[in-house]
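[1] pasting a predicted model and its sequence here:
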Amino acid sequence: MELFEKPIYFLYFLAALGAVGLLCRLGQVRKRRITRALFGPAAYARLTRGGDAWGKYKTGLFLLGLFFVFAALARPQWGVEIVQAEGNFAQTVIAVDVSASMRARDVRPDRLASAKNMLRMLINHLPNERIGLIAFTSQAFIQCPITTDDDALKYFVSTLQPDMLPVAGTSLAAPVELAAHMLAKYPGKKALILLTDGEDHIPQELAQAQKAAQQEGIRIIAIGIGTPQGELIAQRTDVSGKVLEYKKDSQGKTIVTKLDEKSLAALAAATQGMYIQYTSPAQVAAKVGQAVQDLDRSTTAASSRAGYKNRYQIPLALAILCFCAAALLPFKPRRGQDGAK
């Protein structure tokens, strides 16, 4: 532990002390010149023969008070206390589609890998923001609670895999409703960043989810990843990544997954959000980052930590006492000032 958090202020005190001494010296020289010019050398000697007997004490108290002011600025510290950190944050939840269709390779290397690359860049665009992470298929699950810990968020992004959840299919309503629940306690306008190809196997539930987002002031930033022309879904690959088998439906037909831009654009428009078609990680991350920066912010607790107690009050109180004492000391003439011999 260092006794002073900012000891550099003691160097500033030395500079201030030099400046005060220089000003006092220049003032004395100027006063001497003016007095001698007006009254002559003999008169100046008689006028300055006496003086204040407590002048040195007043000067000493003033300089001591000045020292204590700079000691307070240096922030003396000792003893430990728990400090609750606060910050002014925007509130955002990221929901990522991890259904089987995210294996499609119409976006290289595949849809989910591209989404993860974009998210890493986006997190770098939003340092110290409050962000949560959801993974969803036909149901949604919280992967990371809303946090300001960028490293934790990046770790959970790295763990996302297709079919990682125990339920199949895709529902856009599920992540919207879960995000509304996560963001309900925060005031102002918030955001849900939705990364998906837009396929929805339970579209009849979406209207109610939109209403929940609107009630909570959540803007949905929908990012469509894939192509409208569609792509086959890789089912099995070899060690080199070559596709050995494509996913088929219950009737044995090969499944083609297509980007549904119309549904995603309508969902975003219903919540005064925006739709972005995936192009490249850097471009999409920049657009989303700008949209999040425009959200309302609220001051909330971020974390707790142990810190040393700041004791600046002690030297500041001593400085005030010194200045008051210097001001209250009366004028006391030196002996012989009245001209007695």
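    Now that the structure is in, tell me what you want to look at. Treat the numbers as computed from the prediction; the structure is a model and nothing was measured. Numbering: from 1, shown residues only.
[2] for the rest of this, base every contact and every neighbour count on C-alpha atoms.
    Fine.
[3] distance of Ile193 from Ala179?
    Distance from Ile193 to Ala179, counting by C-alpha to C-alpha, to the nearest Å: 10 Å.
[4] give me the more crowded residue out of those two.
    Ala179 (29 against 25; other C-alpha atoms under 10 Å).
[5] what is the end-to-end distance of stretch 252-266?
    33 Å.
[6] which residues of the chain fall in helices?
    Counting by DSSP state H, the chain has helices at residues 8-47, 55-73, 111-125, 150-158, 173-183, 206-215, 261-270, 281-293, 313-328.
[7] related to what we said a few turns ago, okay, and the common contacts of Ile193 and Ala179?
    Residues touching both Ile193 and Ala179 by C-alpha atoms under 8 Å, 6 or more residues apart in numbering: Val93.
[8] how about the helices of the chain in a markdown table, adding distance to Ile225?
    Below are the helices of the chain laid out as a markdown table (distance: least, C-alpha to C-alpha, whole Å):
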| stretch | distance to Ile225 |
| --- | --- |
| helix 8-47 | 54 |
| helix 55-73 | 54 |
| helix 111-125 | 6 |
| helix 150-158 | 16 |
| helix 173-183 | 16 |
| helix 206-215 | 19 |
| helix 261-270 | 9 |
| helix 281-293 | 11 |
| helix 313-328 | 58 |
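[9] in addition, the following structure is provided for comparison:
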Amino acid sequence: MSFNPLLPWVPYAIGVLLVLGGVAWAAYQDLKISGGARSARLTWIRRGLIAVLVAFIGFGPSTTVTTTELARANVDVYFVVDRTGSMAAEDYGPDAEPRLKGVRHDMREIIKDLSGGRFSIISFDSAASRQMPLTTDSTALKTWIGSLNQEITLYSSGSSLNRVYGELEQALRRGAEENPQNQRIVYILTDGENTSEDSRQSFAGIKQYINGGAVLGYGTAEGGKMKRYDPILSSESEEYIQDFTQSPVVPAISKIDEVALGALAQEMGIKYIHRAEPTDMKEATSGIDPKLVAAEGRRTTEIQQLLIWPFAALLAGLLVWEFAASTYRTTRKVG
């Protein structure tokens, strides 16, 4: 057994000595007046035990408990996910499926490869938002990935990476301040398309916070058509987004912008990888070393656990006894 006082050792010990000394002096005076009667001796023995137990509990009696828990890697992974309408373009993989299918696959693979780390998700469409703070909750991550879809077509205002810069910079800066020893890994999953009139903002300002990651590009130079999305009418509309700048009107085509994606990766000091089909993600996760505290992602730790309940139970019994004795004496005096 060890002790972890609820207050600093020295002032607490002085306080205990003063209280116990006061109890002893009161007992001495009372016993002298009563002539050492048996009832008086029993009363002060009980009160002395109460004082000693209270003092003992205050010293924080503790036992050492060994526990096994999951070890957390020193890796913080930030996913930046493009949910604009262009990510629904059907030019991913051999079966020409929506680009977001590749995004879902790649996120799951990265989480598996970097198991033990913490993961955060920032998504952007017409605006950027933190969808999930840094967490090790794999169930929550998988649920979010499984429900990932494009933005509602009716509310779409085009594509621009500028929207996500502020949210990502804030998240990385805060992570660097709170856990400077951690590796911060960034994966941006997008097609790089920019339909905004504004030129793309440079991401070089956040390079200082990044230790690795990749810009993952989706789509083809030929491009693909995009289906409209309205979760109220249906989970997936068969109607394609139209290009009203053409005459006659034809389905709009979204194409990957690999020049922009390569420049973005260079600004952030990470690699650019074109993702054309659902293969493993070793190229994106290699070189990242999640330094686990113990082998196999688990560690054994020893903690000090307060052992108060047995003494608190004994104290409660003495207090009940004291209350009953005091009530009895009061009743006799009144009678």
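    Cool, the structure landed. All values reported here derive from a predicted model rather than from experimental measurement.
[10] and Val98 of structure 1, which of the helices of structure 1 is closest to it?
    Among the helices of structure 1, helix 111-125 comes nearest to Val98 of structure 1, with 7.1 Å by C-alpha to C-alpha.
[11] chain center to the closest one: distance?
    20 Å (C-alpha atoms, centre = their mean, to the nearest Å).
[12] next one: stretch 139-152 of structure 2
    17 Å.
[13] may I see the buried residues of that stretch?
    Within stretch 139-152 of structure 2, the residues that count as buried by 16 or more other C-alpha atoms under 10 Å are Leu141, Ile145, Leu148, Asn149, Gln150, Glu151, Ile152.
[14] rewinding a little: deepest-packed of the helices of structure 1, please.
    helix 173-183 (a mean of 22; mean count of other C-alpha atoms under 10 Å).
[15] structure 2: matching residues for that one?
    Against structure 2, the aligned range for helix 173-183 of structure 1 is residues 162-172 (TM-score structural alignment).
[16] what residues does that stretch touch?
    Contact with stretch 162-172 of structure 2 is made by 80, 122-130, 184, 200-201, 203, 206, 209-210, as judged by C-alpha under 8 Å, 6+ apart.
[17] of those, grab the buried ones for ChimeraX.
    Those of the contacts of stretch 162-172 of structure 2 that count as buried under 16+ other C-alpha under 10 Å are selected in ChimeraX with:
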select :80,122,123,124,125,126,127,128,129,130,184,203,206,209,210
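[18] just the ones in strands from the contacts of stretch 162-172 of structure 2, please.
    Those of the contacts of stretch 162-172 of structure 2 mapping onto strands are Val80, Ile122, Ser123, Phe124, Ala128, Ser129, Arg130, Arg184, per DSSP state E.
[19] tell me the one of the residues you listed nearest Ile270 of structure 2?
    Among those, Arg184 lies closest to Ile270 of structure 2 (C-alpha to C-alpha), at 11.7 Å.
[20] quick check: the match of helix 173-183 of structure 1 compared with structure 1, mean distance?
    By mean C-alpha distance after the TM-score superposition for structure 1, the fitted stretch 162-172 of structure 2 averages 2.0 Å away from its aligned residues in structure 1.
[21] map Val54 of structure 2 across to structure 1 for me.
    Under the alignment by TM-score structural alignment, Val54 of structure 2 pairs with no residue in structure 1.
[22] how about the contacts made by Val54 of structure 2?
    Leu315.
[23] from Ser2 of structure 2, how far off is it?
    Relative to Ser2 of structure 2, and taking C-alpha to C-alpha, Val54 of structure 2 is found at 17 Å.
[24] check Arg200 of structure 2 too.
    Distance, Arg200 of structure 2 to Ser2 of structure 2, by C-alpha to C-alpha: 61 Å.
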